[in-house]
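J.: Sequence and computational prediction follow.
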Amino acid sequence: MATSQIARLLSRKSHVLPGQLHVTEMFFEVPENYAQPEAGILKLFGRRVRKHERPIVPLSDSDLTDQEKLPYLVYLEGGPGFGNREPQNHALTQVALRRGYQMLFLDYRGTGLSTPIHADSVRARGDAQQQAKYLKLFRASNIVRDIEAVRLCLLGDMDAHKQAWSIFGQSFGGFVALTYLSKHPSSLREAFLTGGLAPVKRTAEEVYTATFKKLMERNAAYYQKYPDDVSTVRCLAEYIHASPGSAIPLPGGGQLTVQLFLTLGIAFGAHGGLDLVHSLVLRLATDLDQVGHFTPASLAAFESRIPFDAHPIYAILHEAIYNTKRTGAPASNWAAHRVGKTLPPFAWLADPVAVLGGNPASKEPLYFSGEMIYPFHFDGAAGPELARMRDAAELLAATEAWDEDLYDEEQLARNEVPVYAASYVDDLFVDFELARETARLVRGIKVHETNGWYHDAVRSRSDEVFAALFRLRDDCID
């Protein structure tokens, strides 16, 4: 691993926001490739948040210095490929401030306001081989290097015992946290994970074999709750297939195909997700009943649920988050597609026409897919940006030799950093049994397990999640 480097702080501007939030917007500069720092730079954007104080007696210089020394809690967003929400819209902000932290929301490389990934920036790298090589730089290993570089920039001048910070990883952010624990444990004071116990020992194919089982359960629950949608969903699929070219243009430039329509089940992993899908199905069906076609507003509502064209890292590197050199496994090779099309409820992955029309199985419910990414996402259906990066995506899917391991099982086994995790029995995206397997690898971890929350509980059940995690940290076990 390359020697840790210090990020360069380029700028910072502070503002006071409602809720007694003192927010400092910061831009940093880091190497594009830590193994070749002279090759280019990337910019990272972050927001530091402290409680805004208005005391009767003005704060002294020493008081202000003390504020600078408040312990950091760094939020690691899920994804991959998504930037952070504004701090005032994040439930963790006020909880952290009340507990004496200052927060740092750092957009990963390629996301949010950090140097973005888009088709033009990728294609500017050269041919598909060069594009794929560039995209490999946006995996968790370099995300951790970036966070560590920013830590050295912000805390490197402090006393040694104050240079460590805390991290809080949601979903893919938990994967990043485990990589951080593997690579730089001495930089961490504590780690919180929600729905983020990565399947460290498993290949992409093994992961999807497990998550498709949970997906079938959620589809069954959906149709049990909304039995009339069995016929409604099928009617919508028939209408889409009967359209010219078997597709309907979307406002953002994509194409609503039967296959893309049936990826709406990604919502099933969240609280209220069954109801959200039903509402969209109802809206599309109402369009057909009232005006005979899907309206622009309804198509825009659909498109908002499939946002990968605007967040291409999610689609391009989704299966790559499971690829490590350690496994010695073959390339992911579109593992979700390979696993899914062998399952009868997802036969539409192999041939959407076969499950429509007069087929004997045409009375069976059409099952929705989840968070999986498939080759057809890059055929233009999910949007023009992804279509322009298809060749690079194909090369990444075929990659067998990844540069480095994301996790160090030996380091995790001797871990001394306090780790507190929330793990969900009915998690659609991070299989519970595989999460348990990972928890057994991390020395000293404390895990709150529940069948009462889904994957997005950090947003939908935030008060309960934070209370459970901080109980793990603050209480004792007799």
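T.: Nice, I can see it.

J.: drop to CA atoms for contacts and neighbour counts, all remaining ones
T.: OK.

J.: mind checking how far stretch 67-77 is from the chain centre?
T.: Mean-position distance between stretch 67-77 and its chain equals 21 Å (CA atoms, centre = their mean, to the nearest Å).

J.: Below is structure B, check it against A:
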Amino acid sequence: MASYRQPGVVLTDHHFAVPLDHDNPSGERIELYAREVAAARPGGDRLPWLVYLEGGPGNAVRRFTGAQAWLARAVQEYRVLLLDQRGTGRSTPANRQTLPLRGGPAEQAAYLAHFRADAIVRDCENVRRQLTGGAPWTVLGQSFGGFCATHYLSTAPEGLDTVLITGGLPALDAHADDVYRAAYPRIRRKNEAHYARYPQDVERARRIGAHLAEHPAELPDGHRLTPEVFQSLGILLGSGDGSHQLHYLLENAFVRTPAGHELSDAFLAGVRPVLSFAANPLYAVLHEAIYAQGGRPTDWAAERVRAGFPEFDAAGALAGEGPLLFTGETIHPWHFTTDPALRPLRETAELLAARTDWPVLYDTARLAGNTVPVAAAVYHDDMYVDTAHSLATARAVGGLRTWVTDEYEHDGVRASGTRVLDRLIGLARGEV
């Protein structure tokens, strides 16, 4: 294990070998990477463990420099384990470059079926036993990490000392269709708030959308920018400063050239990191699968449900006089034709969308009898996770305490500095 220092903390690299399929522990193994963060003071490396589960799915854990944001609060009382969930970061990767090693689309889909919350929690239990000698630890779950933490409470509560969830209380029995039926009205409200804040963006967005309808653009990496892809910039609207980021992208969209007005290189460079799934392809490939259980396919739920919300149709909006509405974190089949990082995975994604044998993720009886201290921050009108679904789940989990706030958006645990984590720790301990 290699250790090194950053301002105020000591970092240690950990590597763990875990079964690809935990039901076949003697079979193929994959590697997990995790970074331990301890305060650079005497005894910092002897504090209890807290494992952080990042949002996603498919996102590597955030790379901090020193004790930034919530981490500054965490290392006061914990040794923090920043886990790259399977398939992400420095763990055994799963992307367009590596998945062909598995075989064709059918083999790739079968492999990726082992990359949901149930496998991630069993990974955590494998790692916990190696690190703590069997002692329970605290879990902090952001967004999808909260979905994993809820599954953890369902299946292995004996491994948990405390659970802290931020923006990630999932619906326990909703199908993906239900998730997106609840999502589109929230996304519309975020659009309305953005255009009320920046009314000049109504015409800017329509102009960009109309230009792309006539002249689809290609980004330097081969990403094809269509009106629908442009609408995906709405994923920014779910974060605290995302509306402002979107505004600054739109205001610099066009330049005058000898051939007329064209989308500027600066605009195309600015939208690429927002739109590309090159760094986190599993976010797209497995996004709807995180809701799948009970024998029904997801079958491109976001795309099907969107048909019931015609105000999000780009062609219809541009043909009329209303605003062009941005979408949120919805994933559509066309993502797998326009994004070069996803194109080779199109058939694999189709097979996952058709899959019906997903296991149930949450044990409602066990959750009702929960005795592990649990505290959850629920962000009012969170664009990514439905507030009503979250509060219904909060009522279904024994002893869970909530903090419902409209002070932050979905990224509150990061945007608030130490405040959200401090509040959750106090709630779980009964101090507030």
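T.: Cool, got the structure. Just so it is clear, the structure is predicted and the values come from calculations on it, not from any experiment.

J.: Superposed, how do the two chains score by TM?
T.: For these two chains in superposition, a TM-score of 0.95 is obtained (TM-score structural alignment, normalised by the length of structure 2); 431 aligned residues with a CA RMSD of 1.9 Å.

J.: Give me the three-state assignment for the residue mapped onto Asn59 of structure 2 from structure 1.
T.: When structure 1 is aligned by TM-score structural alignment, Asn59 of structure 2 is paired with Phe82. Recorded secondary structure, Phe82 of structure 1: coil (DSSP: H, G, I helix; E, B strand; the rest coil).

J.: check contacts around the residue nearest to Phe82 of structure 1 when sequence neighbours are not counted.
T.: Among residues not flanking Phe82 of structure 1 along the chain, Thr111 sits closest, at 5.5 Å (CA to CA, 6 or more residues apart in numbering). Residues in contact with Thr111 of structure 1, defined by CA atoms under 8 Å, 6 or more residues apart in numbering, are Gly81, Phe82, Gly83, Ile117, His311.

J.: Count the neighbours of the second one for me.
T.: The burial metric for Phe82 of structure 1, expressed as a neighbour count using other CA atoms under 10 Å, is 20.

J.: That one and Arg125 of structure 1, how far apart?
T.: For Phe82 of structure 1, the distance to Arg125 of structure 1 equals 22 Å [CA to CA, to the nearest Å].

J.: Now, of the contacts of Thr111 of structure 1, which are buried?
T.: Buried subset of the contacts of Thr111 of structure 1 (neighbour count, 16 or more other CA atoms under 10 Å): Gly81, Phe82, Gly83, Ile117, His311.

J.: Aligned to the fourth one, what sits in structure 2?
T.: Just to be clear, that refers to Ile117 of structure 1. Using TM-score structural alignment, Ile117 of structure 1 lines up with Ala94 in structure 2.

J.: Pull the contacting residues for its match.
T.: Ala94 of structure 2 neighbours (CA under 8 Å, 6+ apart): Gly87, Thr88, Leu282.

J.: and which of those is nearest to Leu424 of structure 2?
T.: Thr88 (27.0 Å; CA to CA).

J.: where exactly do the helices run in the stretch 251-400 of structure 2?
T.: Ranges of helices in the stretch 251-400 of structure 2, per DSSP state H, counting those that start in this stretch, are 265-275, 281-285, 301-306, 314-319, 335-338, 346-354, 364-368, 387-396.

J.: and the ones you listed, which is most packed in?
T.: helix 281-285 (a mean of 23; mean count of other CA atoms under 10 Å).

J.: That one aligns to what range in structure 1?
T.: The aligned range for helix 281-285 of structure 2 in structure 1 is 312-316, by TM-score structural alignment.

J.: Repeat that for stretch 373-384 of structure 2.
T.: Aligned using TM-score structural alignment, stretch 373-384 of structure 2 spans residues 418-429 in structure 1.

J.: And Leu276 of structure 1, how far from Leu282 of structure 1?
T.: 10 Å.

J.: Give me the more crowded residue out of these two.
T.: Each of Leu276 of structure 1 and Leu282 has its neighbours counted (other CA under 10 Å); Leu276 has more, 17 against 14.
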